[in-house]
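Chemist: model this:
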Amino acid sequence: MNYPFNKGMLLGLIGVVAFSLTLPATRFAVPYFGQTIVGLGRTIIAAVMVCLLFTFKKQALPGKEHIISLVIVAGGAVLAFPLLTTFAMKSLPVSHGAVELALLPLATAGFAIWRGGEKPSRRYWTASLIAAATVILYAVHLGFGHVQMGDMALLSAVVILGLSYAEGGKLAKELGSWQVIAWAILIGAPFFLIPVVLNVHVDMLKAPLLAWLSLFYLGVISQFLAYVAWYGGMSLGGIAKVGQIQYAQPFFMIGFSFLFLGEPVSWLTIAFAVIVVLCVTIGKDAPVKGIKPRSS
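Modeler: Predicted coordinates for the structure are as follows:
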């Protein structure tokens, strides 16, 4: 196992842990700032940071051949996912959303076949399907037998973000991981500025410190730095393989929701987590054709 692959998996894990705080932070921030500010305002915060970074580095513009891919990334990671998850977190507990978002690796792998030219092996798909079945059984156990609007929003987010992940992972090999999400943020931010400004109101100043920290976490970490690690990991270790790490994400989310929101965690949840982690361990070592690791 070569160094770039190990580094890719490590970066992917860092990204997953950072993403795992997104739903708890969203859940806490929405009551104080509203859906528009939390869903779109995070991009404005990230855009300010990107502008400062680009000014300091004097970054060149991306090529015309990259524009379509950047628009796909922006549509999923910058627009659709923040809005859909923010809408869902108004009515669903974090544990509910965490379980449904666990289907992201399958969506990412599917789009990796189409957009990234990867061909996961049978062992990879077996491990993926077992992990997916595990999280679905977990959802059934928790009593999520009926579909709500929040469920539809989250499942739509899974499909759209899966495409964005696969496209971003492929593009990161050409542009670099931080440039992909940075340009995607700058593409989306101008469309968000007016709605965000119109939804700013003086009562937001009364929001507690934790709510403000949650909002800035969403803007600085969830919307930018976590994607830098995630796209970098996929460009080094392969979209499908690194995408497997996402199966551990719902259990990180549930753990964080327990720590920060007081949502209970059962022993059964821990048992399901162990099964999923084992699947990730098996799947990450399964061969995936089409990966050409590059040096960092």
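
Chemist: CA only for contacts and neighbour counts going forward, please
Modeler: Fine.

Chemist: how about the strands in the stretch 101-250 of the chain?
Modeler: Here the stretch 101-250 of the chain has its strands, by DSSP state E, counting those that start in this stretch, at 119-120.

Chemist: distance from the chain centre to whichever helix in the chain runs longest, please.
Modeler: The single longest helix within the chain, with elements called by DSSP state H, is helix 22-57. Mean-position distance between helix 22-57 and its chain equals 14 Å (C-alpha atoms, centre = their mean, to the nearest Å).

Chemist: in that helix, which residues are buried?
Modeler: Of the residues in helix 22-57, 22-30, 32-47, 49-51 count as buried by neighbour count, 16 or more other C-alpha atoms under 10 Å.

Chemist: show me where the stretch 51-200 of the chain has its helices.
Modeler: Ranges of helices in the stretch 51-200 of the chain, per DSSP state H, counting those that start in this stretch, are 67-73, 81-88, 94-101, 104-111, 122-141, 149-175, 177-198.

Chemist: for comparison, sequence B:
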Amino acid sequence: MPAAPQTPGSARRGLLLGALGVVIFALTFPMTRLAVGPADAPQLPPGFVTAGRAAGAGLLSVAYLLATRAPWPQRRHLLALVLSALGTVVGFPLGIALALREVPAMHAAVVTGVLPLATAAIAALALRQRASTGFWVCAVLGCLLVLAFAAHEGGGALTGADAWLLVAVFSAAGGYVAGARLAAEWPAEQVISWVLVLSLPLTAPLAWAWWPDAPVAPSAWGGFAYVTLFSMWLGFFAWYRGLALGGALRVSQVQLLQPFLALLFAVPVLGEPLEASTLLFALAVLATVVIGKRMPVRPTAPAVAAPAVQPEVTR
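Modeler: From the prediction side, this is the model:
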């Protein structure tokens, strides 16, 4: 369904909510690293972190949906729900959990910096949105800056962990766009909650099967608790709402800041050193976001009216 007409106010709220979601998601990398631990001091198994965080958030979602008496999804929603689940519940968490056993959080943050461009490209195809040349120039420039930073820090070498990170990137991009389509009709809270609830028959048994059989550090459980409550659930409340209000193409560019926020968070959480070059790249990427969000983005087809039944929460 083409996006509903946007007003300047809704676009601004969408950007603010998208930014809040990005801040929450930026902590996912250091918290996941805490949860799984490095290869020389492993903590929770990556499979358990992937399934367990989704199962825990799924149980919270059951309570939320019952408390709010949310309507059941219709058959026409099932494909988008499945695609969102494959991307955000399976692909992205598993990719980063496996990668962060092998590489630091800062490395993962810069490699996944290509996520905004992947999200924008998929959104352009799936949502029939058309961006100006200036928008794409800013998007590509921002991603090139991120890749240049990755090459600067990693010596240009890619590893198996990098491959898992790229799997995570494209999984998340597809999941975000599918979720954004649903968020055009439902409150964002219901979108992610139904995605998690419908995933429970898979995630709950796997979490039980992969439950750790050896003691782990309290910090690992703390990281797991964060990615369960915030990364897997509450962060999507803000993120999907932002995508629906501001447009997936435009709001996705706020994610250009996510790797650099993750770098900053990795300093107090993990004790990883922060270099001056990181701040320079962060400022350059910030400039592309500020300029890019001013470039026109519009649907290629005429907009249609919003659904007759509007969500209770103002979108």
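
Chemist: coming back round to it: format the helices of the stretch 51-200 of structure 1 as a markdown table; extra columns: distance to Ala248 of structure 1 and mean neighbour count.
Modeler: Shown next, in a markdown table, are these (distance: least, C-alpha to C-alpha, whole Å; neighbours: other C-alpha atoms under 10 Å):
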| stretch | distance to Ala248 of structure 1 | mean neighbour count |
| --- | --- | --- |
| helix 67-73 | 23 | 20 |
| helix 81-88 | 19 | 24 |
| helix 94-101 | 10 | 23 |
| helix 104-111 | 10 | 24 |
| helix 122-141 | 9 | 18 |
| helix 149-175 | 15 | 23 |
| helix 177-198 | 22 | 19 |
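
Chemist: ok, which of the ones you listed comes nearest Met234 of structure 1?
Modeler: Closest to Met234 of structure 1 of the helices of the stretch 51-200 of structure 1 is helix 149-175 (C-alpha to C-alpha; 5.1 Å).

Chemist: okay, and that closest one goes to which residues in structure 2?
Modeler: Counting by TM-score structural alignment, helix 149-175 of structure 1 pairs with residues 160-186 of structure 2.

Chemist: correct me, but Ala131 of structure 2 touches Lys293?
Modeler: No: applying C-alpha atoms under 8 Å as the test, Ala131 of structure 2 and Lys293 come out as separate, 10.7 Å apart.

Chemist: looking at the helices of the stretch 51-200 of structure 1, which is closest to Gly290 of structure 1?
Modeler: Here helix 149-175 is closest among these (C-alpha to C-alpha), at 11.4 Å.

Chemist: tell me the angle of the closest one relative to helix 94-101?
Modeler: If you take axes from the mean of the first three to the mean of the last three C-alpha atoms, to 10 degrees, helix 149-175 of structure 1 sits at 50 degrees to helix 94-101.

Chemist: angle of helix 149-175 of structure 1 against helix 177-198?
Modeler: Between helix 149-175 of structure 1 and helix 177-198, the angle comes out at 140 degrees (the same axes, to 10 degrees).

Chemist: who are the packing partners of helix 149-175 of structure 1?
Modeler: helix 67-73, helix 81-88, helix 94-101, helix 104-111, helix 177-198, helix 226-237, helix 239-243 (3 or more C-alpha pairs under 8 Å, 6 or more residues apart in numbering; DSSP states H and E).

Chemist: onto which residues of structure 2 does the last one map?
Modeler: Counting by TM-score structural alignment, helix 239-243 of structure 1 pairs with residues 248-252 of structure 2.

Chemist: contacts for the matching stretch?
Modeler: Applying C-alpha atoms under 8 Å, 6 or more residues apart in numbering, the external contacts of stretch 248-252 of structure 2 come out as 14-15, 18, 116-117, 119-121, 123-124, 129, 131, 177, 180, 242-243, 292-293, 297.

Chemist: Phe252 of structure 1 contacts Val17, doesn't it?
Modeler: Yes: between Phe252 of structure 1 and Val17 a contact is recorded at 6.7 Å, counting by C-alpha under 8 Å.

Chemist: ok so, going back, dump the helices of the stretch 51-200 of structure 1 to TSV, plus distance to Thr55 of structure 1.
Modeler: Listed next are the helices of the stretch 51-200 of structure 1 as TSV, based on distance: least, C-alpha to C-alpha, whole Å:
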stretch	distance to Thr55 of structure 1
helix 67-73	20
helix 81-88	26
helix 94-101	35
helix 104-111	33
helix 122-141	42
helix 149-175	18
helix 177-198	12
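
Chemist: roughly how far apart are the alignment partner in structure 1 of Met232 of structure 2 and Tyr3 of structure 1?
Modeler: For Met232 of structure 2, the aligned position in structure 1 is occupied by Gln223, per TM-score structural alignment. Computed as C-alpha to C-alpha, to the nearest Å, the Gln223 of structure 1 to Tyr3 of structure 1 distance reads 27 Å.

Chemist: more neighbours: those two, which one.
Modeler: Higher neighbour count among Gln223 of structure 1 and Tyr3: Gln223, with 26 against 12, using other C-alpha atoms under 10 Å.

Chemist: so what corresponds to Thr55 of structure 1 in structure 2?
Modeler: Thr55 of structure 1 maps onto Leu66 in structure 2, by TM-score structural alignment.

Chemist: ok, now Leu83 of structure 1?
Modeler: Correspondence of Leu83 of structure 1 to structure 2, assessed by TM-score structural alignment: Leu94.

Chemist: Val22 of structure 2 reaches Val254, doesn't it?
Modeler: Yes: shown here, Val22 of structure 2 and Val254 form a contact pair, counting by C-alpha under 8 Å, at 7.4 Å.

Chemist: what do we get in structure 1 for Gly271 of structure 2?
Modeler: Counting by TM-score structural alignment, Gly271 of structure 2 corresponds to Gly262 in structure 1.

Chemist: what is the burial count for that match?
Modeler: Gly262 of structure 1 has 11 neighbours, counted by other C-alpha under 10 Å.

Chemist: again, but for Gln59 of structure 1
Modeler: Neighbour count for Gln59 of structure 1, taken as other C-alpha under 10 Å: 11.

Chemist: repeat for the one 3 residues further on
Modeler: Residues within reach of Pro62 of structure 1, counting by other C-alpha under 10 Å, total 13.

Chemist: secondary structure element for the residue lying closest to Ser295 of structure 1 once chain neighbours are set aside, which one?
Modeler: In space, and not counting its chain neighbours, Ser295 of structure 1 is closest to Pro4: 6.1 Å by C-alpha to C-alpha, 6 or more residues apart in numbering. Using DSSP states H and E, Pro4 of structure 1 falls within helix 3-19.

Chemist: list the buried residues of that helix.
Modeler: Within helix 3-19 of structure 1, the residues scored as buried using 16+ other C-alpha under 10 Å are 4-5, 7-19.
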